[in-house]
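[1] Here's my sequence, what's the structure:
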Amino acid sequence: MTDQRYTELGQLGADTPLPNTPEEAVLERVANPCDAPYMIRFVCPEFTSICPVTGAPDFAHMVIDYVPRDWIVESKSLKLFMGAFRNHGAFHEACTTMIGQRLVKELDPQWLRIGGYWYPRGGIPIDVFFATGEAPAGVWVPDQGVPPYRGRG
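    Take a look at the predicted model:
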């Protein structure tokens, strides 16, 4: 028996191919099941995109934290959205902020932050952070838990 609240989800439970671009990806959402403030965390430790100049692959560990208002993101659609960056050419800053801004647009959360912890390119790691402001009072927001890149140093 299918729960009627989820009949509008087109990707969950379906054979859904990876979108060609992040812009084509459909982020689906469902009603927030909780009326108390709480935080949701998604971790994508194998995020990939490509350099817009050289076409070389770039790799990052992404951590997305948000406090929902009325909506939460459906996780399969988020996985497909994140996977759509695989052949997307953009600098680290553009990829990280694009993800955060798209989630804000689709979900209208009380608060959102994303940490993009990029692995070194040319010997220099780049960490990119985006947030919509301060976390709401009373919500437990743990550290993202990603240490600075040290290599062999």
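[2] When you work out contacts or count neighbours from here on, use the C-alpha atoms and nothing else.
    OK.
[3] And for the helix or strand containing T97, what's in contact with it?
    Under the criterion of DSSP states H and E, T97 resides in helix 92-107. Residues outside helix 92-107 that contact it (Cα atoms under 8 Å, 6 or more residues apart in numbering): 27, 29, 64, 68-73, 85, 112-116, 118, 126, 128-131.
[4] Ok, stretch 112-131 next?
    58-67, 92-93, 96-97, 100, 104, 111, 132-133, 135, 144, 146, 149.
[5] what do you get for stretch 57-74?
    Residues contacting stretch 57-74 (Cα under 8 Å, 6+ apart): 27-32, 37-51, 100, 107-119, 121, 135-136, 144.
[6] ok now the helix holding T97, how far from the chain's centre?
    7 Å (Cα atoms, centre = their mean, to the nearest Å).
[7] right, and the helix or strand after it?
    strand 111-121.
[8] Return the set of buried residues in that next one.
    Residues of strand 111-121 classed as buried by neighbour count (16 or more other Cα atoms under 10 Å): 111-119.
[9] Which pair of those residues spans the longest distance?
    Using Cα to Cα, these span at most 26.3 Å, a distance reached by W111 and Y119.
[10] Dump the buried residues of strand 111-121 to TSV, plus distance to T7.
    Converted to TSV, the buried residues of strand 111-121 look like this (distance: Cα to Cα, whole Å):
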residue	distance to T7
W111	27
L112	27
R113	29
I114	30
G115	32
G116	33
Y117	36
W118	37
Y119	39
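[11] and this one, so I can compare the two:
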Amino acid sequence: MTDDLSRAGLQLGQPTPLPRSPEEARLDRVPNPHPDTDYLARFTVPEFTSLCPVTGQPDFATLVIDYVPDRWLVESKSLKLYLTSFRNEGAFHEDCTVKIGKRLVALLEPRWLRIGGYWYPRGGIPIDVFWQTGEPRQGVWLPDQGVPAYRAR
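    Okay, the predicted model is just below:
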């Protein structure tokens, strides 16, 4: 299996250094084994971090990424490496959240995608950021993202 993965050029199954920035990070995709079926795939990232672009202090969030795949799925190791690359990235909460959503849409061309960025307070104010590609697919079960409104999460 590892030989098949390395021939496919995937990072999965290979020693992979951490990317220094989101721009350097490579996202891999794999064929969807059920392209004829509408279903929801979810990634929950409870320990996302980036840096405040003004102070350089760390910012923390829970990200929830939901998408209805078409031909492609995001390969999870590459997604983890991409998201980890934000640990050295100075960006506002809104920029991080929307940038991740747009990058996934460009890679996957999903039928639908939404991302919720549930950021912990900075200066006493939590900032939650939500972005999606349009109306959800009819007939696809969209569970609540499961992150409560801020009340000392």
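[12] what's the TM between chain one and chain two?
    With the length set by TM-score structural alignment, normalised by the length of structure 1, the two chains reach a TM-score of 0.95; 152 aligned residues with a Cα RMSD of 1.6 Å.
[13] mind listing what's buried in the helix holding T97 of structure 1?
    For helix 92-107 of structure 1, by 16+ other Cα under 10 Å, it's 92, 95-101, 103-104, 107.
[14] Superpose on structure 2 and give me the mean offset of it.
    Superposed on structure 2, helix 92-107 of structure 1 shows a mean distance of 0.2 Å to its aligned residues (mean Cα distance after the TM-score superposition for structure 1).
[15] ok and that helix relative to strand 111-121, angle-wise?
    Orientation check (axes from the mean of the first three to the mean of the last three Cα atoms, to 10 degrees): helix 92-107 of structure 1 against strand 111-121 gives 160 degrees.
[16] so helix 92-107 of structure 1 matches what in structure 2?
    Here helix 92-107 of structure 1 aligns to structure 2 at residues 93-108, judged by TM-score structural alignment.
[17] Regarding D143 of structure 1, what is its secondary structure?
    Put simply, D143 of structure 1 is coil when judged by DSSP: H, G, I helix; E, B strand; the rest coil.
[18] What does it correspond to in structure 2?
    Using TM-score structural alignment, D143 of structure 1 pairs with D144 in structure 2.
[19] One more: P19 of structure 1?
    So P19 of structure 1 corresponds to P19, using TM-score structural alignment.
[20] what about the residue lying closest to its match once chain neighbours are set aside, neighbour count?
    Ranked by Cα to Cα, 6 or more residues apart in numbering and with sequence neighbours excluded, the top spatial neighbour of P19 of structure 2 is A25, at 5.1 Å. Residues lying near A25 of structure 2 (other Cα atoms under 10 Å) number 19.
[21] measure A25 of structure 2 to G116 of structure 2 for me?
    21 Å (Cα to Cα, to the nearest Å).
[22] I'd like to know how many residues surround T16 of structure 2.
    There are 11 residues near T16 of structure 2, going by other Cα under 10 Å.
[23] need the strands for structure 2, in chain order.
    29-31, 41-51, 58-68, 72-74, 112-119, 128-132 (DSSP state E).
[24] Can you add distance to L5 of structure 2 and give those strands back as JSON lines?
    Formatted as JSON lines, the strands of structure 2 follow (distance: least, Cα to Cα, whole Å):
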{"stretch": "strand 29-31", "distance to L5 of structure 2": "10"}
{"stretch": "strand 41-51", "distance to L5 of structure 2": "22"}
{"stretch": "strand 58-68", "distance to L5 of structure 2": "24"}
{"stretch": "strand 72-74", "distance to L5 of structure 2": "14"}
{"stretch": "strand 112-119", "distance to L5 of structure 2": "26"}
{"stretch": "strand 128-132", "distance to L5 of structure 2": "31"}
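[25] Contact partners for the alignment partner in structure 2 of C44 of structure 1?
    By TM-score structural alignment, C44 of structure 1 lines up with V45 in structure 2. Counting by Cα under 8 Å, 6+ apart, V45 of structure 2 touches 62-64.
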